[in-house]
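Asker: Here is a sequence together with a model predicted from it:
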Amino acid sequence: MSALVIAIDGPAAAGKGTIAKDLASKLDLAYLDTGSLYRAVAHAVILAGGDPADDADAARAAETLDIEAIDQTAIRTREVGTAASLVAAKPQVRAQLLETQRRIAKNPPAGKGGVVMDGRDIGTVVCPDADVKLFVTASDDARAHRRWLELVKSDPELTQAQVLADLTERDRRDSERATSPLVQAADATLLDTTNLSIEAAIQAALDIVGRR
């Protein structure tokens, strides 16, 4: 019996990570935040003194990435987020991480009957045959406010306008890149979380999974 795969895509700060983690917990499935892989590659490039926009630097970091050693706190900074959108546009990086993601989708951790994966190209490229596909989105202002609340704790001088500008630029890069652009899969169900509480968004996602 093949593993159950739930693909959750969408732009940054739309709520897909929170929804994906809760779905995985409630359905006893594994969870993979694919965005953290690109953040980890970007973080590795920065630590090595490289340039996230350089093909060779980005490819080298992707080839040597140790998933088990990812520092989830260190990769959640504004600087790493910006760099992640640069390395994510590199075909070499995407090809390297694509293999990793598909391997996990086909062979989830022991004891798990499937996996919930969130990212930007799960339903279109990584797992086009996923059992359930969701595209989670929200208004620009709502996303900027959520991300600002997350980042201002470590950067008190950061303004919501700056976060909005960062998100707008990242959306542009993600949507316009030649390799695996951010786009809703034709068979994905749209979930707009702009006016939903966390609890309501999670319940809506559970309802979608239940129907599919």
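Answerer: The structure has been received and is ready for your questions. Numbering: from 1, shown residues only.
Asker: all contacts plus neighbour counts: C-alpha atoms, from now on.
Answerer: OK.
Asker: which residues of the protein fall in helices?
Answerer: Per DSSP state H, the chain carries helices over the ranges 16-27, 34-47, 55-63, 78-87, 91-106, 140-151, 160-176, 198-211.
Asker: now the angle from the last one to helix 16-27?
Answerer: With axes from the mean of the first three to the mean of the last three Cα atoms, to 10 degrees as the basis, helix 198-211 and helix 16-27 are set at 60 degrees to each other.
Asker: Which other helices and strands does helix 198-211 contact?
Answerer: Packing partners of helix 198-211 (3 or more Cα pairs under 8 Å, 6 or more residues apart in numbering; DSSP states H and E): helix 16-27, strand 189-192.
Asker: let's bring in a second model and compare:
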Amino acid sequence: MSQRVCIAIDGPAGAGKSTVAKLVAHRLGLLYIDTGAMYRAVTLKALRRGVDLNDAAALTELARATNIQLIPGVRQTVLLDGEDVTEAIRSPEVTRCVSVVAGVAGVREILVDRQRQMAGETDVIMDGRDIGTVVLPHATAKFFLTASAEERARRRAKEMAEKGYTVDITGLIKEIQERDYRDSHRKVSPLVPAADAVILDSSGMTVDEVVNRIISWLEKNQ
């Protein structure tokens, strides 16, 4: 593959974007950028400070004054103003609130600018909800990874159970469906596949199968 590779992976919550992107990045020697972690970090900070999540101006100012660092590694570390919040940003409370924060135009403008700066410095694979449509519209390759709400809920429940959280699978399915609706109907950068994206439904597929499918496509088309 030639230099200046830029791969976008979009999709709804729980589709396995981060896991797949990390493995593809490792196989191809690319820098992995988890944009969702950036929105989660801002959400965590807002919750800790008691910021009204309906106050767009306050959230925008908070995002502007927040330092978020993504440290590459087998397990990407997320630093929020110097603090390791890699695990904290995955809490159920942050998960419930992040789509509200991510829907604020000012917050997205600030974080998208930072994401583009990172992508301009080296070859990257970036995952999120608007990478191929907004953040990196001229990406080398674009993928839209999805799966049924039930499948995504099972995956998320397994992850959360491993971290010690008790999960109501029925409630989780409903929560995922509601988040899908919010993400796909928000006014700013809604969740939609880019017109030139390769759509992959990972329902019934293993992580390795999805990774191999993406790499095979890249090898044939790049």
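Answerer: Nice, thanks for sending it over. Quick caveat, the model's predicted, so the values are computed rather than measured.
Asker: before we move on, back to that, can you redo the helices and strands packed on helix 198-211 of the first structure as a markdown table with distance to Leu151 of the first structure and mean neighbour count?
Answerer: Shown next, in a markdown table, are these (distance: least, Cα to Cα, whole Å; neighbours: other Cα atoms under 10 Å):
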| stretch | distance to Leu151 of the first structure | mean neighbour count |
| --- | --- | --- |
| helix 16-27 | 16 | 20 |
| strand 189-192 | 23 | 18 |
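Asker: In CSV, list the ones you listed along with distance to Asp174 of the first structure.
Answerer: Converted to CSV, those look like this (distance: least, Cα to Cα, whole Å):
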stretch, distance to Asp174 of the first structure
helix 16-27, 16
strand 189-192, 18
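Asker: Out of those, flag the one nearest Val93 of the first structure.
Answerer: helix 16-27 (21.5 Å; Cα to Cα).
Asker: The closest one aligns to what range in the second structure?
Answerer: Aligning helix 16-27 of the first structure against the second structure (TM-score structural alignment) gives residues 17-28.
Asker: thinking again about what came up before, which one, of the helices and strands packed on helix 198-211 of the first structure, ends up nearest to Arg39 of the first structure?
Answerer: Between Arg39 of the first structure and these, the tightest spacing by Cα to Cα is seen for helix 16-27, at 14.0 Å.
Asker: That closest one vs the second structure, average offset?
Answerer: Here the mean offset of helix 16-27 of the first structure against the second structure after fitting is 0.7 Å, by mean Cα distance after the TM-score superposition for the first structure.
Asker: and that helix, what does it pack onto?
Answerer: strand 4-9, strand 30-33, strand 114-119, helix 198-211.
Asker: Nearest to Asp140 of the first structure, out of these?
Answerer: Checking these against Asp140 of the first structure by Cα to Cα gives strand 4-9 as the closest, at 16.1 Å.
Asker: ok, average deviation of the closest one from the second structure?
Answerer: With mean Cα distance after the TM-score superposition for the first structure, strand 4-9 of the first structure averages 0.4 Å from its match.
Asker: List of residues touching that strand?
Answerer: Contacts of strand 4-9 of the first structure from elsewhere in the structure, counted by Cα atoms under 8 Å, 6 or more residues apart in numbering, are 16, 20, 105, 113-123, 127, 130-136, 184.
Asker: With stretch 101-120 of the second structure instead?
Answerer: Residues outside stretch 101-120 of the second structure that contact it (Cα under 8 Å, 6+ apart) are 6, 35, 38-39, 42-43, 53, 56-57, 59-60, 63-64, 135-136, 183, 186-188.
Asker: re earlier: could you dump the helices of the first structure into a markdown table with distance to Ile70 of the first structure added?
Answerer: Below are those laid out as a markdown table (distance: least, Cα to Cα, whole Å):
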| stretch | distance to Ile70 of the first structure |
| --- | --- |
| helix 16-27 | 17 |
| helix 34-47 | 6 |
| helix 55-63 | 12 |
| helix 78-87 | 13 |
| helix 91-106 | 14 |
| helix 140-151 | 19 |
| helix 160-176 | 22 |
| helix 198-211 | 26 |
